[in-house]
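Visitor: Okay, here's the prediction I keep looking at, along with the sequence it came from:
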Amino acid sequence: MSLTKITILLSLLVLSHQAELHSFHLTNNVLSLEESEDSTEIVSDHLVQPTQVFNRSSLQSVSIINHNLTSIKEGTFDNFLNLTNLVLDNNQIDSLPRDLNLPNLRQLTFKNNKLVKLHNDSFVNLRNLQILKLDYNELGEIDPNAVAGLSNLKVLTLSHNKIEHLPKTVFVAVSGLVNLDIDNNFLTVIEETVFDSLEELVTLNLKNNLIKTINGGAFRRLKALRDLNLAQNHLTKLEHDVFHHLAELDSLHLENNFLEELPNGVFQDLGGVGRLLLTNNSVRELQKDVFVGLKQLRNLKADFNEIRVLEKGSFYGLPFCYDLNLSYNKIDHLPSGVFDGLENLEQLLLNGNKLSTLDVGAFTGLTALYALNLENSKIDDLDTLEELPKLRLIDLKGTKYNNMTSVNIGKYVFNVNKYNNWVLN
């Protein structure tokens, strides 16, 4: 059964004293009615429709966006018993009525408003809600039972708010969550048990907070987690067991923190991780066996750190890694066998280091390496590169070879191409 699409084209708008959805007056307006499959779209420059427009028990979707609404009165949506999607983005609403009375609502989007707090039982009679988006508000406080009753919730987004603390029991009632987004807030500590009820969670985004401490075992119950984003926080260290029991994790973001070291064993339970991002930290050394456990790792980025020392065995246990980025560190020496364990590596980025010495055997074992970046290094000769049987591309910009149109590596000649890389013809 088709539903009515109502488009209100305003030629003159007269508002009541309060910009409320419940009370609104229109004068000299032109209404056009069109048939639609599933939604009512309400379009105006400021506010929208008279109360009678909302007496639509068959409506499934309502969007009220950019209308400067400041509040919604109790009972406004009482006749919308079949509504499944409600969008109230880009208004000025600072609180929600305790009971929206929308038992069939599946998605509530409330982005870019003025909410400052989620009170206990903020979302009663929304038992079928699956998606709740509260991004870009001013939320600074969440009560422990704020989302109680949302037992079918799958997606909760709280990004770009002012949240400083997560109560330990706040997610107990939403144990079926699949996607939780709390990026761009003011969290400083992740408590040990706060995520314990979220055994079905697949994506957890904590990017760009102020997190300094993650208590051991904070993620221990997240057995289905595949993507964990901790980038752009204030982490200086990791507990050795912080990532234990995350067997399904595929992507781990730790870039743009202040990590100074990686304790041995910290990745030992991450056998499914394919992508590890450590860019822009303060790591000084990669110890032997530090990456043991990352059996499926394909991409490792540790660029823009303070790494001076690579030990033989630093990359043990990475049989499927094909992309390694160590650029812009302080590495000046590559010892023999330093890349043992990387037999499938195809690209190695060492540009922006202080490399001057390559020991014989430094590249032994890199039988699949195709591309090598040595830009701005201080190496005197390229003899060690003969150890790379599949090497086809070298970047030597900013080295003593910078102005050469060709270089010899063993019996092979590499010529400069139009991108200023040296390639094997």
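Guide: Perfect, thanks for sending it. Numbering: from 1, shown residues only.
Visitor: going forward, measure contacts between C-alpha atoms and count neighbours the same way
Guide: Noted.
Visitor: contacting residues for residue 356?
Guide: Residues near residue 356 by C-alpha atoms under 8 Å, 6 or more residues apart in numbering: 332-333, 377-380.
Visitor: next, the one to line up against it:
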Amino acid sequence: MLRRTLLCAVLGLLRAQPFPCPPACKCVFRDAAQCSGGDVARIAALGLPTNLTHILLFGMGRGVLQNHSFSGMTVLQRLMLSDSHISAVAPGAFNDLVKLKTLRLSRNKITHLPGALLDKTVLLEQLFLDHNALRGIDQSMFQKLVNLQELALNQNQLDFLPASLFTNLGNLKLLDLSGNNLTHLPGGLLGAQAKLERLLLHSNRLVSLDSGLLNGLGALTELQLHRNHIRSITPGAFDRLPNLSSLTLSRNHLAFLPSALFLHAHNLTLLTLFENPLAELPGVLFGEMGGLQELWLNRTQLRTLPAAAFRNLSRLRSLGVTLSPRLSALPQGAFQGLGELRVLSLHSNGLTALPDGLLTFSASLGPPDHSARLALRLWQQGDQSHLGSSETGCEGQEATDAPASIAPQTSLNEEGPAGEVGLIPGNQATQLPAGVLLINTGQHLGLSINQVFPLSGIERLSLFRRRDFLRGGQLQCASLGSFLLAIASVAFWISSLIGCEEQTHRRRWPSLVGDGCARVPAHERA
């Protein structure tokens, strides 16, 4: 206790002593200075003390960082020189910074760096060169940085990397090369990165993923390859990445995927494949992935899906196969094995029918209520075609029939995650069989914007609280008896919802009088 008190007293005295902070800077702590404005070439004129451990410089004017800018600062550990207009750096600018651990030169105008610039900063752990105009990197640039753990080269203009560039970076854990103009990565480029955990290559112009490129990355957990021009992936490209948990391949030019590509990716929890011109999926694509909870296959050229294509994704909770106009049929058992599925999105495809047993899961997966909270989303709410848990719907298809076994009572008798149950709205449904609407506690039954809606198919709609389940529909001209019977079965429920708000809902609801064929105006259906 006494030792702690004495230490606090000493620190208090040190803080009370005057500190020669330069006029253009702020010095919150004794060993740290923050300066803005001024000329890059005249940093030495600021009069910064040589015993500083942290320096933050930003908003500097255009110029060259000179050799004498940080002379004598042998204890400096963090140097942030970002958001300025530095156009070049002199070869000896950092020669005195022998204890430097973090160097940030982000958001400048640097086009080239001398090859020996960092030779004296052997203790460097973090190097940020992002958001500059670098067109190339000298192959000896990082050869002395054996302690480097994080390297950011993203958002530059790099179109080529020497094969030996990262040879001595054996402790690297993060490598960000995203946002450049790279078309290929040379063999052996990543051969020494056994400790690398995150590799960011998205937003480049890569055209292929070659054999052996990733074989030495046994510790890799995150690989970002989206927004490239990748047309082909070598079979087994991910087989030697046992710890990979996040893989993004979306927005590429992939027309096909090798069989068993993800067979050994057991630890994947995030996989994106959307916005690729995939024409088909191989019969065997996925291995056992107990952690994968979301999979989105939006905007593809798929015509159908292999039977039980997702059978190994036993923990999948959200699946989207949407915005693929060539997708015209689904095989029986397409979603077999998905016992924990909660959101199924199939909107904006070319489906003309839905097969029997679409949502019938294997009995071995557990009791019926294992799938009772499934939200079947076959319509689109607004423009939400992007990746995410808000993905909804199947609007814009031409489905004309939903078989009675598509959604047995035990499969759709509770609220989904958003309290929504949707049955082929936005298509051209002509019939809904008896039993398909035996749903007890949903909040939103989407049956809108179909061409025909047979009211005789409704048997019980007792607890629905939303008022728009018929919006935009075109009622079928049914026989008078069945029509009156249907009217009687829902009259009390409708009156409890809308009361006498005739003026409020006149435009939202089709007329339930006359010939039963009243149409909602076109602008309401749009």
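Guide: Perfect, I can see it now. On a predicted model such as this, the values are computed, not experimentally measured, just so you know.
Visitor: ok, back up a step: tabulate the contacts of residue 356 of structure 1 in TSV, adding columns for neighbour count, secondary structure and distance to residue 47 of structure 1.
Guide: Converted to TSV, those look like this (neighbours: other C-alpha atoms under 10 Å; DSSP: H, G, I helix; E, B strand; the rest coil; distance: C-alpha to C-alpha, whole Å):
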residue	neighbour count	secondary structure	distance to residue 47 of structure 1
332	18	coil	64
333	19	strand	67
377	22	coil	62
378	16	coil	66
379	18	coil	68
380	13	coil	71
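Visitor: Looks like residue 186 of structure 1 contacts residue 212 (just checking).
Guide: No - look at residue 186 of structure 1 against residue 212 with C-alpha atoms under 8 Å: they stay out of range, at 10.9 Å.
Visitor: about what we covered before: which of the contacts of residue 356 of structure 1 lies closest to residue 354 of structure 1?
Guide: residue 332 (4.6 Å; C-alpha to C-alpha).
Visitor: Let me know the distance separating the spatially closest residue to the closest one that is not a sequence neighbour from residue 278 of structure 1.
Guide: Once flanking residues are discounted, residue 332 of structure 1 sits nearest to residue 355: 3.9 Å by C-alpha to C-alpha, 6 or more residues apart in numbering. Distance, residue 355 of structure 1 to residue 278 of structure 1, using C-alpha to C-alpha, to the nearest Å: 21 Å.
Visitor: Among the two, which residue is more densely surrounded?
Guide: Higher neighbour count among residue 355 of structure 1 and residue 278: residue 278, with 24 against 21, using other C-alpha atoms under 10 Å.
Visitor: What residues does the more buried one make contact with?
Guide: Residue 278 of structure 1 touches 253-256, 300-303, counting by C-alpha under 8 Å, 6+ apart.
Visitor: That one -> structure 2?
Guide: Under the alignment (TM-score structural alignment), residue 278 of structure 1 maps onto residue 297 of structure 2.
Visitor: One more: residue 146 of structure 1?
Guide: Applying TM-score structural alignment, one finds that residue 146 of structure 1 aligns to residue 165 in structure 2.
Visitor: Give me the secondary structure label for its match.
Guide: Here residue 165 of structure 2 is coil, with the state taken from DSSP: H, G, I helix; E, B strand; the rest coil.
Visitor: count of neighbours near residue 372 of structure 1?
Guide: Using other C-alpha under 10 Å as the criterion, the residues surrounding residue 372 of structure 1 number 21.
Visitor: Can you tell me the element it falls in?
Guide: In this assignment (DSSP states H and E), residue 372 of structure 1 forms part of strand 371-373.
Visitor: ok, now which ones touch the aligned residue in structure 1 for residue 376 of structure 2?
Guide: Alignment note (TM-score structural alignment): residue 376 of structure 2 maps to residue 348 of structure 1. Neighbour list for residue 348 of structure 1: 323-326, 369, 371-373 [criterion: C-alpha under 8 Å, 6+ apart].
Visitor: ok, which stretches of the stretch 151-300 of structure 1 are helices?
Guide: Counting by DSSP state H, counting those that start in this stretch, the stretch 151-300 of structure 1 has no helices to list.
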